[in-house]
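[1] Please find the sequence and the predicted model below.
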Amino acid sequence: MPTRRDGTTGRPLPASAPWFDRRPDAASSTATGPRPGDNDREATTTGGQATAHRCDTMQQLTHLVLIMGAALAGGLLASRLNMPGSVIIGAMLGVIVLKLCLAAPLALPRQWSLFIQIVVGATVGSRFSMDMLQQLRHYAVPILISALLLILLGSVMAVVFTKFWGIDPGTAFISTSPGAMTAMTGMAGGLNVDIFLVLTFHITRVILVILLAPAIMRISRMFL
């Protein structure tokens, strides 16, 4: 029976040597150095990845220019209507028309979502004034009662919409919550809910308030 030898040192292995100490022969071992053509394949892979990254960047920039251009045109056009929320509604409709005309899945880069939320927050914060604090001190009780009742009513409607219409709970709550359309839309983007459905709820609310407010004010003056 031939003597078993270590594949690296050439020394004989003892008969009791376990299987994991029996190293393979040098002839059967896999070479660790680079094989011919490895460098070419790596260069090709790296070049392909760089090209794909450049194409993806150009696609994002193209989507950004198209979307912002359509939003700007729609917002400026709708601002002539002098209606509350007309700018955001016009921008939204401009982008929708663009997507319908191109039939392409246009989307803003993810980084812009954070930037837009910051702009919305800055817009809401810039409306703060010291007069608001004075009014809050004088009308604190009716302001709190009104806000709490509207939040409670919105929560009840959110539960109903979730149970019977299958709307996501977060989307239903933001959609039925009282607040400015711009602020609610920005909050929807931060909470990762259905922004389009939230915006649809609040657009409908704003339109109905604009249409019904004059009649409601006339009726209220008759009884108050």
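    Thanks, I have it.
[2] Going by C-alpha atoms from here, please, whenever you check contacts or count neighbours.
    Will do.
[3] mind listing the helices in the protein by residue range?
    The residue ranges that make up the helices of the chain, judged by DSSP state H, are 38-79, 86-102, 110-125, 130-138, 140-165, 169-176, 181-191, 195-223.
[4] so which of these is the most packed in?
    Here the criterion is mean neighbour count by mean count of other CA atoms under 10 Å, and of these the winner is helix 169-176, at a mean of 22.
[5] which helices and strands does that helix pack with?
    If you count contacts as 3 or more CA pairs under 8 Å, 6 or more residues apart in numbering; DSSP states H and E, helix 169-176 packs onto helix 140-165, helix 181-191, helix 195-223.
[6] Including distance to Gln49, could those go into TSV?
    Written out in TSV, the entries for the helices and strands packed on helix 169-176 read as follows (distance: least, CA to CA, whole Å):
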stretch	distance to Gln49
helix 140-165	44
helix 181-191	31
helix 195-223	33
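[7] and of those, who's closest to Thr57?
    Proximity to Thr57, assessed across the helices and strands packed on helix 169-176 by CA to CA, is greatest for helix 181-191 (22.9 Å).
[8] So which of the helices and strands packed on helix 169-176 is nearest Leu66?
    Nearest to Leu66 among the helices and strands packed on helix 169-176 is helix 195-223; the distance by CA to CA comes to 19.1 Å.
[9] The closest one packs against which elements?
    With contacts defined as 3+ CA pairs under 8 Å, 6+ apart, the secondary structure elements packing on helix 195-223 are helix 169-176, helix 181-191.
[10] Out of those, flag the one nearest Arg137.
    Within the helices and strands packed on helix 195-223, the stretch nearest Arg137 is helix 181-191; the backing value is 23.4 Å (CA to CA).
[11] Okay, one more to line up with it:
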Amino acid sequence: MHSPTQPPVPEPLARLRPSLQWALLIALSVLFAGLLEGARLPAALLVGPMMAAIVCGTNGARMRVPQPAFGAAQTIVGCLVAASIEPEILSAFLDDWPLFLLAVIATVCASSFLGYLISRWKVLPGTTAVWGSAPGAATAMVLMADAFGADARLVAFMQYLRVIFVSVAAALIARMFVDTSDVEAPALIWFPDIDGPAFAATILVAVAGGSLGYLLRLPSPYFLGTMMLGATVHLGAGITMQLPEWLLAISYALVGWSIGLNFNRAILRHATRALRQIVLSILALMVFCGGLAWLLVLLLDIDPLTAYLATSPGGMDSVAIIAAASDTVNISFIMALQMVRFLFVLIFGPPISRLVARRIGG
């Protein structure tokens, strides 16, 4: 109940019809995603709609993404992750697997410790900071964090803020070793020719994987069920999946809206108050990973840019684009270390979260 001296803050969108609220949300999503794409910032197709949804949610919008649509979007993200796991990554991993595991475990331990400190100091509630600090797999961490009881809104805030920090830093450091000024991300083809068998395989994997995850009662069932089934058929049977850009854009928007529309002014104020600690934890993790890169240079005699991009804690898409700009870096090594860490976090994120929850008594 508001006191007479503190009248309720007006929420202008609460008076609009749902159809107008949706129209505004879509328009803002297109605008924000376009601006982020123009600035070459990563994950624009997800972060843009999420920002638009936060604006609408904190101004009184009451609409929500239907649960079946959100589940379908998660299955497409699961297909995307499964399709990105290639056999070449395994061979690159086997060549230097002890150092790979050491680098991955060290990074995950450092990020988990930073998340533990933020949780212990009551900066963020529960295990939210642990999920938010997890290196890489930003979208997957947000989806899984929600399934394990963490605040997905604050996890998303931490994850995508770090993705932006890391991607900008990687681009700046890359310019010390190679001129990337003329390198652009591949042009987006929104409506490619549909490969019938590959697209059908994607839909079948999404439907079957989501159903399997639900029946097995997996955490984040639609994402994890689809990812596991998709990886099995992709690596085991060599089945190719097609994920056209329009399908990814719709799925990213649904995920971003589902997160952003749950923001309110109180949670936004909380995120703003924690901004300084979150930024410091991001910078600390980046410095730690820079130290790991330096050790890889000494131990493996690889070039500094390869080492830095391989250990960079997030922004895998941006790292791949930057790596492609140089003829001197070892792209297989970079993507293998990034993917191994990605899979490690997916597998061990839940038990690490439970361990921290026990430690902080939450």
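    Done, it's in. Everything numeric in this text was worked out from a predicted model, so none of it was measured.
[12] Superposed, what's their TM-score?
    Aligned and superposed, the two chains score 0.59 in TM-score terms (TM-score structural alignment, normalised by the length of the first structure); 164 aligned residues with a CA RMSD of 3.2 Å.
[13] any idea which helix is longest in the second structure?
    Longest helix in the second structure, counting residues (DSSP H): helix 331-360.
[14] Tell me the residues of the first structure aligned with it.
    No residues of the first structure are matched to helix 331-360 of the second structure when aligned by TM-score structural alignment.
[15] That helix: which residues count as buried?
    331-342, 344-346, 349-350, 352-353, 356-357 (16 or more other CA atoms under 10 Å).
[16] on that earlier part again, with respect to Ala104 of the first structure, which of the helices and strands packed on helix 169-176 of the first structure lies nearest?
    The closest approach between Ala104 of the first structure and any of those, judged by CA to CA, belongs to helix 195-223 at 17.6 Å.
[17] hmm, back to that, looking at the helices and strands packed on helix 169-176 of the first structure, which is closest to Met132 of the first structure?
    Each of these was scored for nearness to Met132 of the first structure using CA to CA, and the closest is helix 140-165 (10.8 Å).
[18] what does Leu36 of the second structure align to in the first structure?
    Under the alignment defined by TM-score structural alignment, Leu36 of the second structure corresponds to Ala78 in the first structure.
[19] Next: Ala156 of the second structure.
    Taking TM-score structural alignment, Ala156 of the second structure has Leu199 as its aligned residue in the first structure.
[20] That match touches Thr185, doesn't it?
    Yes: with contact defined as CA atoms under 8 Å, Leu199 of the first structure and Thr185 form a contacting pair (6.2 Å).
[21] Now which residue in the second structure aligns to Ser129 of the first structure?
    Using TM-score structural alignment as the criterion, Ser129 of the first structure maps onto Glu86 of the second structure.
[22] ugh, wrong one, I meant Ile88 of the first structure
    Taking TM-score structural alignment as the alignment basis, one finds that Ile88 of the first structure is matched in the second structure by Leu46.
[23] Once you drop chain neighbours, what's closest to its match?
    Taking CA to CA, 6 or more residues apart in numbering, and ignoring the residues beside it in sequence, Leu46 of the second structure has Tyr252 as its nearest neighbour in space, at 4.7 Å.
[24] roughly how far apart are that neighbour and Leu275 of the second structure?
    Distance of Tyr252 of the second structure to Leu275 of the second structure, computed by CA to CA, to the nearest Å: 25 Å.
[25] which of these two has more neighbours?
    Between Tyr252 of the second structure and Leu275, Tyr252 has the larger neighbour count (other CA atoms under 10 Å), namely 26 against 16.
[26] quick one: what's aligned to that one in the first structure?
    Following TM-score structural alignment, no counterpart is assigned to Tyr252 of the second structure within the first structure.
[27] tell me the contacts of Tyr252 of the second structure?
    Tyr252 of the second structure makes contact with Leu45, Leu46, Pro49, Ala73, Val77, according to CA atoms under 8 Å, 6 or more residues apart in numbering.
[28] Export those residues as a markdown table, with columns for distance to Val168 of the second structure.
    Output for the contacts of Tyr252 of the second structure, formatted as a markdown table (distance: CA to CA, whole Å):
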| residue | distance to Val168 of the second structure |
| --- | --- |
| Leu45 | 17 |
| Leu46 | 18 |
| Pro49 | 21 |
| Ala73 | 28 |
| Val77 | 24 |
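[29] which of the residues you listed lies closest to Ala152 of the second structure?
    The nearest one, if we look at those relative to Ala152 of the second structure and count by CA to CA, is Leu46, at 14.3 Å.
[30] Average offset of stretch 20-30 of the second structure relative to the first structure?
    Taken against the first structure, stretch 20-30 of the second structure registers an average deviation of 6.1 Å after superposition, with mean CA distance after the TM-score superposition for the first structure.
[31] So Tyr160 of the second structure is in contact with Ala138, correct?
    Yes: taking CA under 8 Å as the definition, Tyr160 of the second structure is a contact partner of Ala138 at 6.9 Å.
[32] Need the overlap of contacts for the two.
    Common contacts of Tyr160 of the second structure and Ala138, defined by CA under 8 Å, 6+ apart, are absent altogether.
[33] Show me what Val141 of the first structure aligns to in the second structure.
    With TM-score structural alignment as the criterion, Val141 of the first structure lines up with Pro98 in the second structure.
[34] Contacts only, for its match.
    Pro98 of the second structure makes contact with no residue under the criterion CA under 8 Å, 6+ apart.
[35] any idea how far Pro178 of the first structure is from Leu149 of the first structure?
    Separation of Leu149 of the first structure from Pro178 of the first structure (CA to CA) stands at 10 Å.
[36] same check, this time on Leu77 of the first structure
    Computed with CA to CA, the distance linking Leu77 of the first structure and Pro178 of the first structure is 27 Å.
[37] about what we covered before: reformat the helices and strands packed on helix 195-223 of the first structure as a markdown table; add distance to Thr162 of the first structure.
    As requested, those are arranged in a markdown table below (distance: least, CA to CA, whole Å):
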| stretch | distance to Thr162 of the first structure |
| --- | --- |
| helix 169-176 | 6 |
| helix 181-191 | 17 |
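[38] Compare these and give me the one nearest Met83 of the first structure.
    Among these, helix 181-191 comes nearest to Met83 of the first structure, with 12.7 Å by CA to CA.
[39] what are the ranges of the helices in the stretch 201-350 of the second structure?
    Listed from the start of the chain, the stretch 201-350 of the second structure has helices (DSSP state H, counting those that start in this stretch) covering 221-231, 245-260, 265-273, 275-300, 304-311, 316-324, 331-360.
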